[in-house]
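>>> Attaching a predicted model along with its sequence, questions to come.
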Amino acid sequence: MSAVVATAAIARAGDAAVGAAPDIEDAKPRADIVLLGVGTVGRAVLTRLSALADVADLRLRALANTRTRLQSADAIDPVAAIERLRDGEAADLQRSIAVLGAQDAVPRVVVDATASADVAACHALWLRQGLHVVTANKLAIGGVAANERAVRAAARAGATVYGDSATVGAGLPLLRSVRALRAGGDRILSLAGVVSGSLGWLFATFDGTRPFSACLREAHARGFTEPDARADLSGEDMRRKLLILVRAAGFALEPDDVTVESLVPEALRDRAAAPTDADWERCDEPLQRRLDSARRHGRVLRPVIRFDDHGRARAGLETLDRDDPLAQSRGCDNRVAIRSTRYATRPLLIEGPGAGAEVTAAALLDDVLSIAASAPKHRSA
């Protein structure tokens, strides 16, 4: 299958090339920000926020984790934020948000770098209150369709923006491309892709020379998986990403419409404690058999999401021909093939880094910058 390829770099360069370069001082974008979550992604947001100081006036007004919060009537220095947060006040989500106030002089943006269901449940409320929300958290729009519709309706009611670029592909132009195709009158026919950076790395690395559980230990040591790898191997993250993509393509799927293959052994699925390294050895024999079978036919194993032209949706491990575009993914890269009425015979293939704190942070702040740039400009003094 041949494909039209669009890399992240090409797509972003194309976006940047539109229009003449503005006068930096006159057009310097401004926004007030509350950052929720200071794990690896949140810390990368702080690092990038500091680096953007010369091109944007993005004021960090508050940051919080599950234990403490730090807020200021003025701006918090991103470089010192983590150290100051250690001596912050007790966590209080709504008080952290309230620091943004009710002013409309500059855009007010909540950046959700958590994986919290409680935080995701507040997205619609904040949007209705006039706060923009930028998120890497998939729970608000990757679950039941009613929640996703509530978020979109709240954004319309509040005249606000819901920045979701980081929810799929860590900032690759996946959602933007799907929406642009539809806006241009195109119809999405099918979608298929490798969208899990952790599973993509695992099955590109798992070549039979060592057990799958050994590859999983390495992935964990490199920080590619969650502390409890069931979050990666259950297929639920892939389901959420598929739902977000398919809904952007105009199809109202529910979670139960997606067939999900879990790679977590049944005995480990409902345990309260995270599985140990020895527990994951249960995966070795069945996955080795699948790998051997694929190799006998000259094929490879890859974790794939798929929505076909009959409306069927699936997330799980697939056996692919070696020359399949989705089989070419390396490391934590993501690849998504989009077939539409425009790209009916040769799918549009979008590829590039699809996991990692730095690229996810960049996607979050790209959405913030887009919101800030669309607001009325303020001339510097």
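Happy to help now that I have it. Residues are numbered from 1 along each chain as shown.

>>> contacts, neighbours, all on C-alpha from now
OK.

>>> Who are the packing partners of the longest helix anywhere in the chain?
Taking DSSP state H as the criterion, the chain has its longest helix at helix 357-374. Where contact means 3 or more Cα pairs under 8 Å, 6 or more residues apart in numbering; DSSP states H and E, helix 357-374 is packed against strand 30-36, helix 40-51, strand 132-135, strand 162-163.

>>> The structure to be compared is supplied as follows:
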Amino acid sequence: MSTVTRIRAASSGAREGRIALLGTGVVGSAVVARYRQLLDKGVALPPFAWLSNSRAQVVNEGSLEEAIAAARAASRQSTAVPPWAEGEALARGDIVIDATASDTVAGWHAEWLLRGIHVVTANKLGNGGDLARAQAIVDAQKEGARYGDSATVGAGLPLLRLIRELVAGGDRIHAVEGVLSGSLAWLLSRFDDTRPFSDLVREARDAGYAEPDPRQDLSGEDVRRKLLILARAAGLPLEGRDINVSSLVPDALRDAPADAVDAQLTTLDTPLRERFINAYRNDARLCFIGRFDAERGASVGLRALPLSHPLASGHGTENRAAIFSDRYPDRPLVIQGPGAGAGVTAAALLDDVLRIAHQVA
């Protein structure tokens, strides 16, 4: 059986719906910290019912900080059933915050919505997974529960919401292209051929800008999922196989076991240096771009953009996206801003919580 722990103290609110947090890692911890900050500012938020990870479900009858510490300190369980699936149940009107990257959790999104439980997520494996799953999430919302996925693309930039509002207003999206990975944006904005690219990858990994296994960022898989989410929001029912992904990961690095990844990072250096020099000589800048086009298909990969290009001007971890539509056919609508980090992701998640809470109040 799963571990269900109770932390006793006063509840933090009196709304009918409650919050359940799945994921107590970096993003989950940031959600708890952001929640506390908002409460201290007098923002009315639904109370926390419980939080959970793969080891334990902790019922919030006290300090959220104690609850998350208890969940993170819990021992690993032997059963394959996740604690949140057999612990304290959710009820209609509750709000699940999915701060995981779990395919299993994403598979529950439609089920929760059908039960009248709202879902707020940073997990891209819902709308950015199989098309059948994404469509099930859309269909389940017809029962009245709401789905907040602002944090899945752009760490809360109003990109998804804007695309949906344009479509709802009768606009037709022709194409969207963007710098959608904060990790790759940081790497390429820092890469000037004064240091090997592999050194920057290690720095990004150690600073938390890239995943512990940087192949997850360099492969383009994260950008592919984000592009699927955007395309589907624009009305294009793309499958993952419809997107052509050009990975930055050489074969030797791709096939390396986990304990050999660091040593194989140097295989990035020569091809990235060659592409940088070629771009520099042509007054261009290297950017990792995801693009879908209603007429020409979808792709993800490294491109050399002219310095005048609207996506070539960002810095650090900024995400930037250009929307071409009937309304914006030649000069695209451009959105840019912070696109990585647990803090901005947590803010986006709680923004969606507040939006849902106000809509159903």
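Now that the structure is in, tell me what you want to look at. Just so you know, these numbers come straight off a predicted model, no measurement behind them.

>>> tm score of chain vs chain?
With the length set by TM-score structural alignment, normalised by the length of structure 2, the two chains reach a TM-score of 0.90; 344 aligned residues with a Cα RMSD of 2.0 Å.

>>> Of the helices and strands packed on helix 357-374 of structure 1, which is nearest residue 331 of structure 1?
Ranking those by proximity to residue 331 of structure 1 (Cα to Cα) places helix 40-51 first, at 19.0 Å.

>>> Give the aligned range of the next helix or strand after the closest one in structure 2.
Using DSSP states H and E, the helix or strand that follows helix 40-51 of structure 1 towards the C-terminus is strand 57-64. In the comparison with structure 2, strand 57-64 of structure 1 aligns to the range 45-52 (TM-score structural alignment).

>>> chain center to stretch 235-248 of structure 2, what's the gap?
From the chain centre to the centre of stretch 235-248 of structure 2 is a distance of 17 Å (Cα atoms, centre = their mean, to the nearest Å).

>>> Give the aligned range of that stretch in structure 1.
So stretch 235-248 of structure 2 is aligned with residues 250-263, judged by TM-score structural alignment.

>>> which position in structure 2 aligns with residue 281 of structure 1?
Using TM-score structural alignment, the partner of residue 281 of structure 1 in structure 2 is residue 266.

>>> Doesn't its match belong to a helix?
Yes - counting by DSSP: H, G, I helix; E, B strand; the rest coil, residue 266 of structure 2 falls inside a helix.

>>> which residue ranges form the helices in the stretch 201-350 of structure 1?
Secondary structure of the stretch 201-350 of structure 1 by DSSP state H, counting those that start in this stretch: the helices cover 212-221, 230-233, 236-248, 266-269, 284-296.

>>> I would like the residues contacting the third one, please.
Around helix 236-248 of structure 1, the neighbours that count as contacts under Cα atoms under 8 Å, 6 or more residues apart in numbering are 138-139, 141-143, 167-168, 174-175, 178-179, 191, 195-196, 231, 252-255, 258, 260, 305-307, 314-315.

>>> how big's the offset between it and structure 2?
Here helix 236-248 of structure 1, set against structure 2 after superposition, deviates by a mean of 0.5 Å using mean Cα distance after the TM-score superposition for structure 1.

>>> returning to that earlier point: hey, which of the helices of the stretch 201-350 of structure 1 is tucked in deepest?
Of those, the one with the most neighbours on average (mean count of other Cα atoms under 10 Å) is helix 236-248, at a mean of 23.

>>> Return the distance of that helix from the chain's centre.
Averaged C-alpha coordinates place helix 236-248 of structure 1 at 10 Å from its chain's average position (Cα atoms, centre = their mean).

>>> Please apply the same query to stretch 361-369 of structure 1.
Taking Cα atoms, centre = their mean, one finds the center of stretch 361-369 of structure 1 at 11 Å from the center of the full chain.

>>> Format the helices of the stretch 201-350 of structure 1 as TSV; extra columns: distance to residue 55 of structure 1.
Shown next, in TSV, are these (distance: least, Cα to Cα, whole Å):
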stretch	distance to residue 55 of structure 1
helix 212-221	36
helix 230-233	37
helix 236-248	31
helix 266-269	47
helix 284-296	49
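
>>> Which one of those lies nearest to residue 335 of structure 1?
That would be helix 236-248 among the helices of the stretch 201-350 of structure 1, by Cα to Cα, at 13.0 Å.
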